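Trainee: Need the 3D shape of this:
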Amino acid sequence: MRHLHTRTTRKSCKARRRVIGALTAGLLCATGLAVPTATAAPVTASPDDGLALTPPMGFNNWNSTHCRAEFDEAMVKGIADIFVEKGLKDAGYQYVNLDDCWALPTRDANGKLVPDPVRFPNGIKAVADYVHSKGLKFGIYTSAGTKTCNPAGFPGSLGHEYSDAQQFADWGVDYLKYDNCNNQGVDAKLRYTTMRDALRATGRPIVYSICEWGENKPWEWASDVGHLWRTTGDISDNWGSMLSILKRNLPLAPYAGPGHWNDPDMLEVGNGGMTDTEYRSHFSMWSVMAAPLLIGSDLRSASEETFEILGNREVIAVDQDPLGRQGTVISAEGGRWVVAKDMADSSRAVALFNESGTAQRITTTAEAVGLPAADAYTLRDLWQHRSHNTAGTISATVPAHGTVLVRAWADPKWAQHPPAVELGLEGSPMVEAGRTTTLTSTVTDLGRTTARRVSVTLTGPEGWTLEATSPTTSPALPTGRTLRTKWAVTAPEGTPTGSYDVTLRATYHSPTGVRVDSTLPLTATVVTPPPSGTSGLGDLPWLSATNGWGPVERNTSNGESAAGDGHPITIGGVVYDKGLGVHAASAIEYYTGGACETVTAEVGVDDEEGAGGTVAFEIWANGTRAASTDTLTNAMPAQPITADVTGAQVVRLVVTDGGDGIDSDHGDWAEARLSC
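Mentor: Model (predicted):
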């Protein structure tokens, strides 16, 4: 981890986003572009030491505490206690790791590292001994440079590798995270190989985590150097950051395996910047990618929902599968991702991941994810902890930013499970207050057996009217058949705009009489039609907005990670009063209600990023791309873009990274206007 988010200058934040170059053209696109998977790559032998045969699991304090005073001996011991008390140790979490700021800023007279006596009054060995007494393992941090990444300038290990490695071994360290700051330009392979040799010379088994942010493509050379390597810059506790890191790590599946893992950075689960639905997606996708699972939240104040997510043993089993395969992309279109992971028992773990801001149906088949032909399959939902049979379809309506994670296999005992039944909703759940909207619910039998005595209900907020205008029951649904029910949905006059919970429920019985209750949580959005005439999009409410770095800014540039820190929108030296400031990959959706005709803007890379940045702009209407630009750079003046959006219910503004990875990709929708 770079820790550069502790610095205040724009230059350092820019450096923090400097990650790997082009991995796969279009991969970071937030639209429906197909995503090619990585080609097969030769992987050299991993360290022959028997370490990290499955991805390391544990804790690191950085994401929750940084260098604050609360990071101390008592905290670290408390985390070890919680691992035992809350069952995390039994679930597979092993490592309790310190990050930066554990040492004094200077070495002692003998050149040794000195633990901070305020934070660690009994020294590091005492903390390691306590962690070991709990049956856990202990990790520490330093940098492959003259100083660590913290601005306070704690000593790094460049030039002190053998002395520091022996000191770590003497303290009882089991895991070293080796960062990349202040490296004085020394070749990355040399820096990281030297520490590898120093660790081996101690004779102590120490898992070696290479944290050089993917800048030198360590997946191509480090499999016999370290046990894991960071593939990206630092993660932040927000959806856009998690999503962009996920997309950069996914194509690297061929390089991962027992003893050598792609590391997309630590978990943010429980830190408060995302919803529980988003955190379940975070945990699901890290597990299907066989990523290290290092908890980054302060477990002393974690919610029960956080412990439920982190402690889901069925999901953990996907991550820790001994075959050691990273999941690969089966399809990625319109924000609907299917990622499948080969498992040691010949089953497949399948993630149906919805990156978009609205619920979407995501579907695949047993054949597509690599299962052999069979009459039927068992389908295990790893979050619902329920098993069903399927005739071969693997499908679900996935909530916005949600993930359905299943495990599927050809099973001669499939008939002992009830049929899988998919719930869905046709039509866009956008409601204008005081006006009736028609929605259609669907209940579809995906199983090999018949679903019997099927009934469905749709409920919403108090005061709303949700009336069925067609049958809500069916005596039987054979394989592939669907019960469709129309609903007249009305939000009371005066209902404020915003999102409201709506729940679709179905009840059915298996052929043997087993009752199954199924629930699909959905969101209905109360919307207001845009005003007549021409309006600035920087002044209109949006349905949803995702951004690759910080929030979308209204009428200013993107700035940095905080809200409201942008600058006047400036492209090619021209300053614009109105518009939207974003950072690739970005998507902003507006409700247009079929009443608008055109979207216009002047677009380009904001001048605040100097010579950096390559972006492309797209305008989508009802899921169809209506206009786009070529890749634009900072050296280019603003380019006009116009799209015909006549009749569209939803308009989406998209900015992609130009196909070369995210680096200073600040995009401006200058003078963005909607005509209605």
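
Trainee: C-alpha from now on. contacts and neighbour counts both.
Mentor: Noted.

Trainee: How far does whichever helix or strand residue 178 is part of sit from its chain's centre?
Mentor: Here residue 178 sits within strand 175-179, counting by DSSP states H and E. Taking the mean of its C-alpha atoms, strand 175-179 sits 23 Å from the chain's own mean (C-alpha atoms, centre = their mean, to the nearest Å).

Trainee: check which helix or strand covers the nearest residue to residue 423 once chain neighbours are set aside.
Mentor: Nearest-residue entry for residue 423: residue 443, 4.8 Å, with adjacent residues in sequence omitted and distances by C-alpha to C-alpha, 6 or more residues apart in numbering. Taking DSSP H and E as the definition, residue 443 sits inside strand 436-445.

Trainee: just the angle between the following helix or strand past that strand and strand 436-445, please?
Mentor: As assigned by DSSP H and E, the chain's next helix or strand after strand 436-445 is strand 451-459. With axes from the mean of the first three to the mean of the last three C-alpha atoms, to 10 degrees as the basis, strand 451-459 and strand 436-445 are set at 150 degrees to each other.

Trainee: before we go on, could you also do this sequence so I can check it against the first one:
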Amino acid sequence: MSLRRTLALLFSAVLLTVAAQLLSLSTAQPAAALGNGLALTPQMGFNDWNAYGCNVSESLIKSTAQAMHTNGMQAAGYSYVNIDDCWMTHNRDSGGRLVPDPAKFPDGIKGTADYVHALGLKLGIYEDSGTATCAGYPGSLGHETTDAQSFASWGVDYLKYDNCNNTGVPAQTRYTSMRDALAATGRPILFSLCNWGQENVWTWGAGVGNSWRTTGDISPSYSSMLSIFHSNVGLASYAGPGHWNDPDMLEIGNGSMTATENRSEFSLWAEMAAPLITGTNIASASSDTLSTLTNSRVIAVDQDPLGKQGTMVSSSGGLDVLAKPLANGDVSVALFNETGSTATITTTAAAIGKTGASAYTLTDLWSGASSTTSGTISASVPPHGTVMYRVAGGTTSGGGTSVTGELHAVGAGKCLDVPNSTTTAGTQVEIWSCNGGANQTWTHSTSDQLTVYSGSAQMCLDAYNNQTTPGTKVEIWPCNGQTNQQWTLNSNGTVTGVQSGLCLDVTGAATADGTLAQLWTCNGSSSQRWTLA
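Mentor: Purely as a prediction, here's the structure:
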């Protein structure tokens, strides 16, 4: 066995021991990310439950997928078309497998998935971690392996896993069993935990699923939306690329929600880096509903590759200010008026972490209008409304210019890694399965360096010998302040060398452990997209 493999096994054993100790503490810390390469930005899509309840069918899913394909939603980033409860028969077959209701799904889930995939979209499905689903259909408790194999064979891309009829088995046990069963299939399946915020799921959810519900079910009313916002907004420290707090599906277009309240929900969910799963009738959605759901400026905040959930800067008398640092150094600010009367909400550039400029540019993310300010950020906000700005200029403390975490290679689903944890100058970096080690922990500093290790062992990511040609190797080298050690984290997920202008690239777009990193001409491929968190 190689030294690398021995160290990896030892490290895994240590992690398991530490994890067990942490689970015994009442103040558990956030778990490490699942690392399946999915949901590096919050998932976007559709789920049928809010608008249709149990009235799901193949025709509904297909018509919704077709509508998303043609009405601008798919182009805006919505990729999942998710089936909720009631899709199956009440009994398993003789082999113990789930059976799609032949009346509702005459082509089966596989046929439905094929149709959705042909449009360039992905299919999601629902199951439950108990003995029965919430609507009384067979649950997956005790059938995790068989059911995961069925989902994979059908071409399912997403599993929403509910919490009904759980017989008192701890949630972490039940959800971990399905996590392992999904992983064993070899098919990438986004795993959405729906245990209603019970058992402090945010403290362990990152190691089990790609997102987790932080609350009970939402309903299509302002009061419900407001309550869920308050429950979710304080959990920012637990979220990041691949693992998100989920305040439940969007109710935009449903119930008694007004256009102003719809825009507030969309703004707040984006500011909180929440999954954007719409639950309305897409095929007959109004132009106002569609324009809200496809606002590219707001979506860009939700999908920002830095992966930070916005936090509450101030909240007084129902007048809230939230700030979310973005990958390019901008900050998204949401001014939310919870009250029933128009109010002026004010904050400052300094309060949201911006300093060092005589003027800052404010872009209103709903109107698109731009303005400048010397530091005051203020707006008259209607009742239940939200004004959302993108603030540019100066430097950002705690934002996109000073971040520590794993540098995830999006295309490969791996992490940028120093081989064998060496500290030898000139060692070329590679990608490797994410493991949370010090050799995979990078800091993007205020001077645009990407550093690894700390203290006397600290090294910088370095373009070999100041070269600026495609194919230049990327190595570790003692930090020296030169421009071949400066890197820009861009909003599109690329990492560019300040000296060369070339992109940090996984050689040959390969995905195998040990593939070397290099500089290459920027081309927009997934092998040049990275997230640091």
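
Trainee: For the two chains, what TM-score is obtained?
Mentor: The TM-score (TM-score structural alignment, normalised by the length of the second structure) is 0.68; 369 aligned residues with a C-alpha RMSD of 1.2 Å.

Trainee: hmm, back to that, packing partners for the following helix or strand past the strand holding residue 178 of the first structure?
Mentor: The helix or strand immediately downstream of strand 175-179 of the first structure is helix 188-202, counting by DSSP H and E. Helix 188-202 of the first structure sits against helix 161-171, with contacts defined as 3 or more C-alpha pairs under 8 Å, 6 or more residues apart in numbering; DSSP states H and E.

Trainee: For the helix it packs on, give me every contacting residue.
Mentor: Residues outside helix 161-171 of the first structure that contact it (C-alpha atoms under 8 Å, 6 or more residues apart in numbering): 112-113, 124-125, 128, 140, 157, 194-195, 198-199, 201-202, 204.

Trainee: Pull out the buried positions in that helix.
Mentor: Residues 161-169, 171 are the ones in helix 161-171 of the first structure that count as buried (16 or more other C-alpha atoms under 10 Å).

Trainee: Looking at those, which is nearest residue 80 of the first structure?
Mentor: Closest approach to residue 80 of the first structure among the buried residues of helix 161-171 of the first structure (C-alpha to C-alpha): residue 171, at 17.0 Å.

Trainee: Which residue of the second structure sits opposite the closest one in the alignment?
Mentor: In the second structure, residue 171 of the first structure lines up with residue 154, judged by TM-score structural alignment.

Trainee: Let me see the ranges of the strands in the stretch 201-350 of the second structure.
Mentor: All strands of the stretch 201-350 of the second structure, identified by DSSP state E, counting those that start in this stretch, fall at 211-213, 244-246, 276-278, 311-316, 319-325, 331-337, 343-348.

Trainee: Those into CSV, with extra columns for mean neighbour count and distance to residue 104 of the second structure?
Mentor: Output for the strands of the stretch 201-350 of the second structure, formatted as CSV (neighbours: other C-alpha atoms under 10 Å; distance: least, C-alpha to C-alpha, whole Å):
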stretch, mean neighbour count, distance to residue 104 of the second structure
strand 211-213, 28, 28
strand 244-246, 31, 29
strand 276-278, 25, 22
strand 311-316, 16, 43
strand 319-325, 25, 43
strand 331-337, 28, 42
strand 343-348, 17, 50
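
Trainee: returning to that earlier point: from residue 185 of the second structure, how far off is the match of residue 171 of the first structure?
Mentor: As judged by C-alpha to C-alpha, to the nearest Å, residue 154 of the second structure and residue 185 of the second structure stand 12 Å apart.

Trainee: picking up where we left off before, relative to helix 161-171, how tilted is the strand holding residue 178 of the first structure?
Mentor: 150 degrees.

Trainee: how big's the offset between strand 175-179 of the first structure and the second structure?
Mentor: Here the mean offset of strand 175-179 of the first structure against the second structure after fitting is 0.3 Å, by mean C-alpha distance after the TM-score superposition for the first structure.

Trainee: circling back: give the aligned range of the strand holding residue 443 of the first structure in the second structure.
Mentor: The aligned range for strand 436-445 of the first structure is empty, by TM-score structural alignment.

Trainee: Isn't residue 342 of the second structure up against residue 387?
Mentor: No: using C-alpha atoms under 8 Å, residue 342 of the second structure is not in contact with residue 387; the gap is 12.0 Å.

Trainee: More neighbours: which of those two?
Mentor: It is residue 387, of residue 342 of the second structure and residue 387, that has more neighbours when counted by other C-alpha atoms under 10 Å, with 23 against 14.

Trainee: Cool, thanks, signing off.
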